[in-house]
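K.L.:
Pasted the sequence and its predicted model underneath.
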Amino acid sequence: MTEAGSGLYRRWRATLLGAAVALAGCSVAMPKLDPPIPAQWQHAMAAQAAAPTDLHSWWRAFDDSALNALVDQALAHNLDVAQAVERLRASRILQRHEGAHYLPSLHARTEQTIDPDASASYLVTGFDASWEFGLFGRAQGTRREAQGALDASMADLQAARVSLVAEVVRNWIELRTAQRQEQLLQRVGEIRGHQLDLLKVRQRLQLAPPGAVDQAAAAAAQAEAALAAPRQAANAAAQRLAVLLGRNRPDPAWQQPGPQPRLGAWQLPGTPAELLRTRPEIARAEADVLRAAGELGVAHADRFPSVGLGASMIWATDLNNNKKHTVSNGLISVGPLFDMPLFDWGLRAAAEHAKSHELKAAVLAYRQAVLQGVSEVETALGTLQQQQQRERRSLEAWQALQRVDGALQTRVTLKLDSPLALADGRIAADQAALELADARASRSLAYVALFKALGGAPLPADEAPAAPDGKATGAAH
């Protein structure tokens, strides 16, 4: 090539690259999400004598060491969480290498070529190098796609952890509540049996009205039949706990009756705006918006030329056996790469148009996720308020009937009343205790629903804030 031709080539390449760089800014902008978040909670609970509850350890408000241990074990061994961890690792690996598409690449190849006249054959070897610049927003779109996939995997992992913790706490509450109900129903059954014995004696003395013994026998049988429901509920809760902890059978220690979890002091943490940071469903929807924006950016870039640099080194060796010496020729070439869509340009434009609608749908889905999150928290807050009032009234009723039972015991001791009246009073008190146990469990479950809606769960170990000693905090393991 002459000096003039070489200069013209360099100027042409510089002009082409300059134009490409100037057009590189023609990328898709991220849409404004504008989340519909209210300023404050409508059903905010009155401030209690406690610091705001930590979203990463909210279940510790029950002050139950067995429950704390179960949550730790579940986070370490649950299979759904383990699957989400593996998917996150896969997304993280791909995200770390998303820029490799726009780095120089080198390929080695060999092939055999035969002349049409079959008088010679050649072994062709060489190297091909290419470097796509990722202009017109293509590289940016690829980065957004990879980051969106990573963010979605992180949100899915946290969603699995949130759901796991809530399910472990819920099933533990149901297990202990069912055991408490079984104890109370057994006591009612014993009192019913004692009533039946007393009425049989009165019937022999012809002091009981007709049918009284049959009514007492029916009540005793109904009390025995009522034991099936709590026993079945306790067994089902234990089985669900085993699955959550990655076990094939429940721990026998769970079958030993224990105290029903009681909710201690707590305080609602944060404001509605905190949902954008803590609720995994919202984070997942935001990641979908980012990924959709990346796909739109790539579709937009597909309508423009693909610009890059290419180079090749080729050696052709004559393998003709009729010659005493093989002949090898080499060739080196370097130049720009330019790929411009022509006849399929309309199809590419349609693909970009379709991706723009998908991005709009992702933004709407994000807004819907925010509204859904706010609604779930408000519903849980309202339910918690009602269940707190129900528990308070049930406690008052049980305490009143306990006083009545005490008074009846005194009257029976003084021979002023019949033992049958004492049995009726004790049954009424135990029925009130059953209602109190159910109210207490309902309030606790409403508390669980609230913190599940808030997105409360320990952070993964690699995302928890570092403690002063260098160990992660906020993680369960």
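P.N.:
It's in. Since the structure is predicted, the reported quantities are computational estimates derived from the model, not experimental observations.

K.L.:
rest of the way, CA atoms for contacts and neighbours
P.N.:
Noted.

K.L.:
wait, what's in contact with the closest residue to Ser444 other than its chain neighbours?
P.N.:
By the measure of CA to CA, 6 or more residues apart in numbering, the closest residue to Ser444 outside its immediate chain neighbours is Leu263, 6.3 Å from it. Contact criterion CA atoms under 8 Å, 6 or more residues apart in numbering gives Ala61, Phe62, Asp63, Ser444 as the residues in contact with Leu263.

K.L.:
got another, please set it beside the one above:
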Amino acid sequence: MTRIASFRSAPLGLAAALAGCALAPPAKPPAPPSPVHYAAASTPAASAEADGVAQRFRLGARAVPAWWRLYRSDTLDGWVEEGLRHNPSLEASRHTLEAVQQQLRAQVGESLFPSVDAGGQVSRQRALGLPNLGRPTNIYNVYAGQLELGYDFDLFGANRYAVRQAAAQVDAQSYQLDAARRTLAANIVIAAVNASALAEQLAANERLAALAREQAALTASAYRLGAAAHEDELAAQQNAAAIEAALPSLRSRALRARHALAVLLGRTPDQAPAPLPLAALTLPAEVPVTVPSELLQQRPDVLAAEAAVHAASARVGVATANLFPRLSLSASLGSAAFDRAALFTGAGTVWSAAASLTQPIFHGGALLAQRKAAIADYQATLAQYQQTVLNAFQDVADTLTALDQDALALQAAQAGAAAAGQSFADTGARYRLGAAAYPMTVASEQRWQNARLTQIQATAARLVDTAALFQAMGSPQGDGVARRHDEAAAGRE
């Protein structure tokens, strides 16, 4: 008797064991690399001093949420806030997040709870009568109303894995929205700096064009007086024409930069704001540099890639659980009658109860192929996660290296501009005293304007690369909009 009882309980024990097994690969990706420092060289404590600022790299500091405020420009702050409110791409990301959140709620409702439906039916039917008994045909009405209940027992976790997959997709979209916000803020700052730099470069080049035309006129006058060769006159004219030819392209770039800024703010190009002077933007003196081991918990793109691994793991669980039996219960209770007056009487009560157990046997290899496809997708998602991690480290390494070199470039450009400016001032003083010819002052100012162009470009590069480093640092923990929906879903199990 004991042997028979143990034999009968064996299938139940096997089902319970299979239900407790993990049908999906690990949802957490393998531990990523943790480099000692980001770049090939160790991170310096500070950059070289340029324009009176030696940026300090605070290793181990937390990322700054509203880092653009460190540029100390109320106008720039207003532009970033305007873009975060009105940019259509960011608004689309918000609605996409709302859509996947509602899909998660729908998945929870369909997978974890029973379904209850109410139905009613009115029909008029014609049926054949029995031979030789009464009328050959019968025409009658049928009135029915009932409640239907259905529930699928999640024996092997297919429904739970589906909920986890939907929750992971919510997480991924949440992190993508956070990444879009930070990218938009960085793009607005970079576009503003580029518009300012191009406006100042255009002004300097227009002055250079005016000086080149003046120099060409002076050379032509000297040629007519026999004090210059014809070749000198032609060279001066060629130089003036070359500078003039570069102006239309520079004007177009300056306008395109303003148009790009307007679109980032959610405006039409005709409402593009006037560019700020570069001097109105203060270079942040301190830049937080998160240690590599903590960077991956702050970068929304890395967190989104990790959430994608969670979703891919859950897809494998769903595909695996679909290979095992499914148990469903259904029941209905209602009333039916041939006359409306008798519809809800005791005699018209109808009910049904049913249980069904389905074990897939042959589907042409479709279920196994779906599982193999889910596993391959999981492996691809793991590789994409690893690549995202490496890209994150590279972003920080590149921007740190660029900032250090930007400071050296600006330092040299400032020294050259200061020397050229002093030379221009000395030449102007000598000209006013009659000790230098006027063409010398024109040539001296040309050298100064060219040195200023180099300084403008170096200043803008330092401001832009600082914004890129802030973006590369990601969001401080707890600042992002994402929440761990998969943990909440696991708690509902």
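P.N.:
Alright, I've got the coordinates. Just so it is clear, the model here is predicted, and its values are computed rather than measured.

K.L.:
tell me the SS of the equivalent of the residue nearest to Ser444 of the first structure over in the second structure?
P.N.:
Taking TM-score structural alignment, the alignment pairs Leu263 of the first structure with Leu283 from the second structure. Judged by DSSP: H, G, I helix; E, B strand; the rest coil, the three-state class of Leu283 of the second structure is coil.

K.L.:
Repeat that for the one 4 residues further on.
P.N.:
Here Val287 of the second structure takes the strand state, with states given by three-state DSSP.

K.L.:
and it, how many neighbours?
P.N.:
Residues near Val287 of the second structure, counting by other CA atoms under 10 Å, number 23.

K.L.:
Just give me the neighbour total for the aligned residue in the second structure for Gly406 of the first structure.
P.N.:
Superposed on the second structure with TM-score structural alignment, Gly406 of the first structure falls opposite Ala425. By the criterion of other CA under 10 Å, Ala425 of the second structure has 16 neighbours.

K.L.:
what do you get for Ala293 of the first structure?
P.N.:
29.

K.L.:
Tell me which residue of the second structure matches up with it.
P.N.:
Per TM-score structural alignment, Ala293 of the first structure is aligned with Ser313.

K.L.:
again with Leu436 of the first structure
P.N.:
Under TM-score structural alignment, Leu436 of the first structure pairs with Gln455 in the second structure.

K.L.:
just Leu381 of the first structure next, same as before
P.N.:
So Leu381 of the first structure corresponds to Leu400, using TM-score structural alignment.

K.L.:
Now do that match against Val316 of the second structure, distance only.
P.N.:
Per CA to CA, to the nearest Å, Leu400 of the second structure is found 40 Å from Val316 of the second structure.

K.L.:
likewise Ala41 of the second structure?
P.N.:
Counting by CA to CA, the gap from Ala41 of the second structure to Val316 of the second structure is 42 Å.

K.L.:
So these two - more neighbours on which side?
P.N.:
Val316 (27 against 9).

K.L.:
Tell me how far that one lies from Ala22 of the second structure.
P.N.:
Taking CA to CA, one finds Val316 of the second structure at 10 Å from Ala22 of the second structure.

K.L.:
Ok, Ala460 of the second structure next?
P.N.:
54 Å.

K.L.:
for Asn159 of the second structure, same thing?
P.N.:
The value you get for Asn159 of the second structure to Ala22 of the second structure, if CA to CA is used, is 14 Å.

K.L.:
Neighbour count: the two, which is higher?
P.N.:
The neighbour count for Asn159 of the second structure versus Ala22, taken as other CA under 10 Å, is higher for Asn159 (22 against 12).

K.L.:
What does the more buried one correspond to in the first structure?
P.N.:
Looks like Asn159 of the second structure aligns to Ala139 there (TM-score structural alignment).

K.L.:
try Gln298 of the second structure
P.N.:
Using TM-score structural alignment, Gln298 of the second structure pairs with Thr278 in the first structure.

K.L.:
Enumerate every residue touching the residue most central in space within the first structure.
P.N.:
Geometric centre of the first structure, nearest residue: Ala159, 0.9 Å, by CA atoms, centre = their mean. For Ala159 of the first structure, the contacting residues are Arg279, Pro280, Glu281, Gly455, by CA under 8 Å, 6+ apart.

K.L.:
Show the residue spans covered by the strands in the stretch 1-150 of the second structure.
P.N.:
With DSSP state E, counting those that start in this stretch as the criterion, the stretch 1-150 of the second structure has strands at 56-59, 115-128, 137-153.

K.L.:
Format those as CSV; extra columns: distance to Met440 of the second structure.
P.N.:
Formatted as CSV, those follow (distance: least, CA to CA, whole Å):
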stretch, distance to Met440 of the second structure
strand 56-59, 43
strand 115-128, 91
strand 137-153, 92
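
K.L.:
Tell me which of those lies nearest to Val442 of the second structure.
P.N.:
Nearest of those to Val442 of the second structure, taken as CA to CA: strand 56-59 at 40.7 Å.

K.L.:
Check which helices and strands that closest one sits against.
P.N.:
strand 286-289 (3 or more CA pairs under 8 Å, 6 or more residues apart in numbering; DSSP states H and E).

K.L.:
Tell me roughly how far the following helix or strand past the strand it packs on lies from the first structure on average.
P.N.:
Using DSSP states H and E, the helix or strand that follows strand 286-289 of the second structure in sequence is helix 292-295. Here helix 292-295 of the second structure, set against the first structure after superposition, deviates by a mean of 2.7 Å using mean CA distance after the TM-score superposition for the first structure.

K.L.:
Quick check: whatever helix or strand comes next after helix 292-295 of the second structure compared with the first structure, mean distance?
P.N.:
On the C-terminal side of helix 292-295 of the second structure, the closest following helix or strand by DSSP H and E is helix 300-321. By mean CA distance after the TM-score superposition for the first structure, the fitted helix 300-321 of the second structure averages 1.5 Å away from its aligned residues in the first structure.

K.L.:
Which helix or strand contains the match of Asn159 of the second structure?
P.N.:
helix 138-204.

K.L.:
Since that was my last question, I'll sign off now.
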